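Novice: no sequence on this one, just coordinates:
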């Protein structure tokens, strides 16, 4: 029996309540605060970064995600963009139009790392460049915000971890929801025993429109004259110029990591943050290419099953992840956690806590009146929604804010290289399981395949 579970039982014992009556005791106050069965998650955390000179940043990889990350970074007070690197001329031109003609632009990322006036870099390249640019940036004395997944293959992780440790610099992996109010509230509720003992979790991503399933638009001027193709493929298989492989890179295994690396990794990151888990010990996946027959090498339907072992901080539980790019409803549940006494539906902005029906022995529900035992009881709600306070800037802002705050205050981030690798590894092994058609064993503590 883990420590948190024992503490929760002792808490209930002191109150004189059964486990099934928890909702009427510990959560009665929260439920009573709102007639609409909702509860506001207070901000509190989004304060100004300590005063000082601007932190000067550079973007390496100015596609959709990189541009979005940069826009978010520039919302944080005291952050200034001074340089952008990309292998496509059109993105460099667009960067100057968007962020100012005075920014430095280049197609060579080492030009960025050579500049002494740059404090930190955002790495938002295709996945196959994450490892090398991260290591080089840390070696050059830059703080690094690297998009998820941290690496392109499982064997690349230890080198990035070693580079972070030896550099002494801040390294944050960009699974943006990890730092969100929703995740923080879910972590608190789980620790306090709101759903009892965790036994199952699931996550589901659904998409259908072409852009969201990686049929990204290709510029009319895409050619070997506007794209540094040889640089792009210099660390992987040599091929003739292919505009699809450059602009729709997520569809190809040389550069991307498929559904698992793009989407499952978010769910692993949130789950591990909420539970303090190190990861699963057994991984199995299946799926197929069901609809998008556009030359892609990765499935458009993927199912993953994962066994999490018992540890000092959580019981053994199972995880099921699904991703469907042919979904007719476009419904998405980011993360659901199910316990012995309830469940939580978790997004970056809210948490819906659902409880089992309270037990008859609950002293708070025993009522007698003139009509005797047949009289109906006043019951507390068995579902409550925790919503972010109005004005909340969202998980991506929180994540970026935490990164810059750690730089200024010599602090720590929640998703460093070790955390990032433990989230990336089961996602990448999910791909390996799919291609090899077999289950894979993983040691989450030692971070090694078994």
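Specialist: Yep, it's here. Nothing here was measured: the structure is a model prediction, and the numbers come from that model.
Novice: Could you use CA atoms for every contact and neighbour count after this?
Specialist: Noted.
Novice: Could you count how many residues lie near residue 49?
Specialist: Residue 49 has 16 neighbours, counted by other Cα atoms under 10 Å.
Novice: so where does the nearest residue in space to it that is not next to it in sequence fall, helix or strand?
Specialist: Among residues not flanking residue 49 along the chain, residue 405 sits closest, at 5.8 Å (Cα to Cα, 6 or more residues apart in numbering). Applying DSSP states H and E as the criterion places residue 405 in helix 395-409.
Novice: So which bits of the helix or strand just after that helix are buried?
Specialist: Later in the chain than helix 395-409, the nearest helix or strand by DSSP H and E is helix 417-436. Going by neighbour count (16 or more other Cα atoms under 10 Å), the buried part of helix 417-436 is 417-434.
Novice: take a look at this one as well, against the first:
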């Protein structure tokens, strides 16, 4: 009698695969392809894999920093400044000492110290608040450096970014300023032959983004937009899942921002010693309308469209670039938006509740974004496919659709994931603030490579520096930035002008 061949996926197969093969590659070969072999429901009811990220390769983690030492200038040292400086390998003395217990570095400090020396030197800093410029110079001069590197000289403090760009002792700049300065500074830097790392959003408007793109391509400098999600293992995994057709054609992607504290609503406080003697108010305003010095506008500039970009530019850009990374969506055909400022009575003109729909008729799908600054529930980015749904943040979970012809013969439970990815690392430790936890949980803080916890921004700047040395384009280059800015700007126009906003792709024009 001929022995019946079993298609059952055994525990032994699973354990063997986890040790020897890339997880998704295994999953694709043993399940996503195997379903075609008439596997019976009695053979298979559910597969759930919870594994470390040892199989997910983040390219930047393997990039070498050998070669020319790159001389950097830091433009702006506000809330994001010390964080990016740590990613570059320079940590504040106070931050570092606070993480040493009984002479032993804590996990976060040790993770920082274990970062590779990026082979850079910071030659200059500037900020319109002189205290912050001094603080940036102090950080660069701190004894706490990653990879055992040394900064021999205290960086020069420039009066403004134009003086910095005029100095030949500089190869590239890191721009960490209010949004309304992004385009102007990046364009000036490109025309001065300096490479650019530019915090998101790339620009305030689509017109600025188009000009910056054209200047960047014309000058040949390397520009990286600061969407560090490009280095996040979960989004790399999500892209592979989409590309393999695991969840089927996607009709809707849902994205969110939920926050419920003052800091998340861009009420960041005002230093007691801040005044007209140590703030260059005129330089801060730039080409914006003159008004008398207003410390609230200076330190909490995100509350106004004049200097910032609202929830769409501040938060949706994170969500959009993650989705763009996974699905390569580009700019939508049309956008509608609504919302209002319902809860915060302080001076501001941005909404605290914001909703937008981004339509992609050529892809047969829409992308939605919902934001509230009065609830902190974590909601994952959700990709709704014909055969399954995928939730993504710092991890990934795939749920079969109960009506899927592909999966229903296996009698899978639609509320139980058929695949989960959860990063694990011995270096994981408590996240120290609500804001830090928010970004970590959304997949923007740390990532995991070969079981090791790594700062995603460190990998992102490492990629940028590698691309400068190699003369190649980074993952979030100026073209991706053009898509990001144009997309969120369309939603701001739809909200402010209360109309449907459309994109003329042929003429690269909003109508």
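Specialist: Noted; the coordinates are in hand. If you're wondering where the values come from, they're calculated on a predicted model, not measured in any experiment.
Novice: Do you know the score for how well these two fit?
Specialist: The TM-score (TM-score structural alignment, normalised by the length of structure 1) is 0.85; 416 aligned residues with a Cα RMSD of 3.1 Å.
Novice: any idea what residue 170 of structure 1 aligns with in structure 2?
Specialist: With the correspondence set by TM-score structural alignment, residue 170 of structure 1 lines up against residue 222 in structure 2.
Novice: how many neighbours does its match have?
Specialist: 25.
Novice: Check residue 441 of structure 2 too.
Specialist: When neighbours are counted by other Cα under 10 Å, residue 441 of structure 2 comes out with 18.
Novice: and if you look at residue 269 of structure 2?
Specialist: Neighbours around residue 269 of structure 2, by other Cα under 10 Å: 12.
Novice: List the contacts of the equivalent of it over in structure 1.
Specialist: If you follow residue 269 of structure 2 across to structure 1 using TM-score structural alignment, you land on residue 217. By Cα atoms under 8 Å, 6 or more residues apart in numbering, the contact list for residue 217 of structure 1 reads 211, 247.
Novice: What's residue 262 of structure 1 aligned with over in structure 2?
Specialist: Under TM-score structural alignment, residue 262 of structure 1 pairs with residue 314 in structure 2.
Novice: Can you tell me the closest non-neighbouring residue to its match?
Specialist: Distance criterion Cα to Cα, 6+ apart; nearest residue to residue 314 of structure 2, sequence neighbours excluded, is residue 201 at 6.9 Å.
Novice: same thing with residue 400 of structure 2?
Specialist: Closest residue in space to residue 400 of structure 2, ignoring its immediate chain neighbours: residue 388 at 4.2 Å, by Cα to Cα, 6+ apart.
Novice: Residue 102 of structure 1 against residue 93, yeah?
Specialist: No: judged on Cα atoms under 8 Å, residue 102 of structure 1 makes no contact with residue 93 at a distance of 11.8 Å.
Novice: Break down the stretch 251-400 of structure 1 into its helices, ranges please.
Specialist: Assigned by DSSP state H, counting those that start in this stretch, the helices in the stretch 251-400 of structure 1 fall at 258-259, 265-275, 395-409.
Novice: So which of these is the most surrounded?
Specialist: Sort the helices of the stretch 251-400 of structure 1 by mean neighbour count, taking mean count of other Cα atoms under 10 Å, and helix 258-259 sits at the top with a mean of 26.
Novice: just to revisit the earlier point, in structure 2, what range does the helix holding residue 405 of structure 1 match?
Specialist: Mapping helix 395-409 of structure 1 onto structure 2 (TM-score structural alignment) gives residues 456-470.
Novice: contacting residues for the closest residue in space to the match of residue 170 of structure 1 that isn't next to it in sequence?
Specialist: Of all residues not flanking residue 222 of structure 2 in the chain, residue 195 sits nearest, at 5.1 Å (Cα to Cα, 6+ apart). Under the criterion of Cα under 8 Å, 6+ apart, the neighbours of residue 195 of structure 2 are 171, 172, 173, 189, 221, 222, 223, 468.
Novice: Please report how far the equivalent of residue 382 of structure 1 over in structure 2 lies from residue 378 of structure 2.
Specialist: Counting by TM-score structural alignment, residue 382 of structure 1 corresponds to residue 418 in structure 2. As for residue 418 of structure 2, its distance to residue 378 of structure 2 is 22 Å (criterion: Cα to Cα, to the nearest Å).
Novice: Who has more neighbours out of the two?
Specialist: More neighbours surround residue 418 than the other of residue 418 of structure 2 and residue 378, with 20 against 14 (other Cα under 10 Å).
Novice: All good on my end, thank you.
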